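# here is a sequence with its predicted model. Questions after.
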Amino acid sequence: MARAHFAYFHPFEIRFSEVDMHGHVFNGRYLDFFDTAVTGFLVARGCDEILSVDGAGNGVDMADAAAPVYFVRRAGVEFLAPVRFRQRVEVAVGIARMGRSSLSFALEVHGEGEDAPRACGEIVWVAVDRATGRSAALPASLRDKLAPALLPQDAAPASGGA
């Protein structure tokens, strides 16, 4: 995916606690970066209801009993180039797909100012009905907020995976 297709980038500076004995970011930390970046993306898009927070970011029970909850169905990372201690990176977030009940977030880790990603991945969420535990349709209000962030379907991923 071209960096230009993404409208949201979440910055990070790599801390010493995030690197492994080989001197690069421990592989499990990428999912932490993705989770943090997705949250920032949703806040930036005004999707406070999906995060159960109010407009000021205060944790509250805003959940309408009829509103779905969201669970991670799948998460994956493809590692393309190392990221090291004190390096500044940006995680690009966009919507790869919106199904009836699922959201697929496309993610790429870029070194600050770099066009080529160092890692790419996908997180898939599924909306679930609170009462039945079965999949539920994505609310129209959420679709409206996320539709502008849909990535072009004909754009190729950064590499063969994700």
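Happy to help now that I have it.
# could you use CA atoms for every contact and neighbour count after this?
OK.
# the residue most distant from the middle of the chain, which is it?
residue 21 (27.0 Å; CA atoms, centre = their mean).
# checking it next. Helix, strand or coil?
The three-state label given to residue 21 by DSSP: H, G, I helix; E, B strand; the rest coil is coil.
# contact partners for residue 31?
75, 76, 77 (CA atoms under 8 Å, 6 or more residues apart in numbering).
# so which of the residues you listed comes closest to residue 11?
Checking these against residue 11 with CA to CA, the nearest one is residue 77 at 18.0 Å.
# would you verify that the closest one is located in a helix?
No: the assignment for residue 77, made by three-state DSSP, is strand rather than a helix.
# correct me, but it touches residue 118?
No: in this structure, residue 77 is not within contact of residue 118 by CA atoms under 8 Å, at 10.6 Å.
# next one for the comparison:
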Amino acid sequence: MPTRPPPSRADYRVFTAVQTRWADNDVYGHVNNATYYNYFDTAVNAHLIGAGVLDIQTGTTIGLVVETGCTYFQAAAFPDLLNVGLRVAHLGRSSVRYELAVFREGEETASAAAHFVHVYVDRQTRRPVEVAGALRAVLESWQ
């Protein structure tokens, strides 16, 4: 069991609703640990796209995941409706550390808490680029 207490909804800036699917459950009857990473990736990118600062088709800058980690506090399972909370814990020159948590509908404490680090790079060269302009402004608003 985790040694730290689960975070609460109040700790996060923005939320994404995620409906679990039948296929999310594993043979133990709960959402498989690897599936949570799909939820995290979806939450981060959906918010960036929604804010108009990520163009996954033609944008010159993309975020590459360089680090992730997750702590699980309690199980979620189909047909749970989940909310993925998101905040920015650190914003560097070319990287951002997101912290995320999964909440079952109606619950104030997280079922799982994670971190997710993007390094922003040029789409063609894959070399780091500065997080600037509108992207930086959006990320700062999530701190």
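The structure has been received and is ready for your questions. This one's a predicted model, so the numbers in the text were calculated from it and none came from an experiment.
# if we can go back for a sec, which of the contacts of residue 31 of structure 1 has the most neighbours?
With neighbours taken as other CA atoms under 10 Å, the top of these is residue 77, carrying 19 neighbours.
# alignment lookup: that residue to structure 2.
Mapped onto structure 2 by TM-score structural alignment, residue 77 of structure 1 lines up with residue 70.
# ok, now how distant is that match from residue 49 of structure 2?
24 Å (CA to CA, to the nearest Å).
# centre-most residue in structure 2?
Closest-to-mean residue, structure 2, CA atoms, centre = their mean: residue 40 / 3.4 Å.
# tell me which helix or strand that residue sits in.
Assigning secondary structure by DSSP states H and E places residue 40 of structure 2 in helix 33-50.
# thinking again about what came up before, let's have the contacts of residue 31 of structure 1 in a markdown table, adding distance to residue 47 of structure 1.
Shown next, in a markdown table, are the contacts of residue 31 of structure 1 (distance: CA to CA, whole Å):
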| residue | distance to residue 47 of structure 1 |
| --- | --- |
| 75 | 21 |
| 76 | 23 |
| 77 | 25 |
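# which of those residues still touch in structure 2?
For the contacts of residue 31 of structure 1, no contact is reproduced in structure 2 when applying both residues aligned by TM-score structural alignment, their matches' CA atoms under 8 Å.
# tell me which of those residues is nearest to residue 89 of structure 1?
Using CA to CA, those come closest to residue 89 of structure 1 at residue 77, 15.7 Å.
# can you tell me the closest non-neighbouring residue to the closest one?
Excluding its sequence neighbours, the residue lying closest to residue 77 of structure 1 (CA to CA, 6 or more residues apart in numbering) is residue 121, at 4.3 Å.
# name the element the counterpart of that neighbour in structure 2 belongs to?
Under the alignment (TM-score structural alignment), residue 121 of structure 1 pairs with residue 114 in structure 2. Under the criterion of DSSP H and E, residue 114 of structure 2 resides in strand 112-122.
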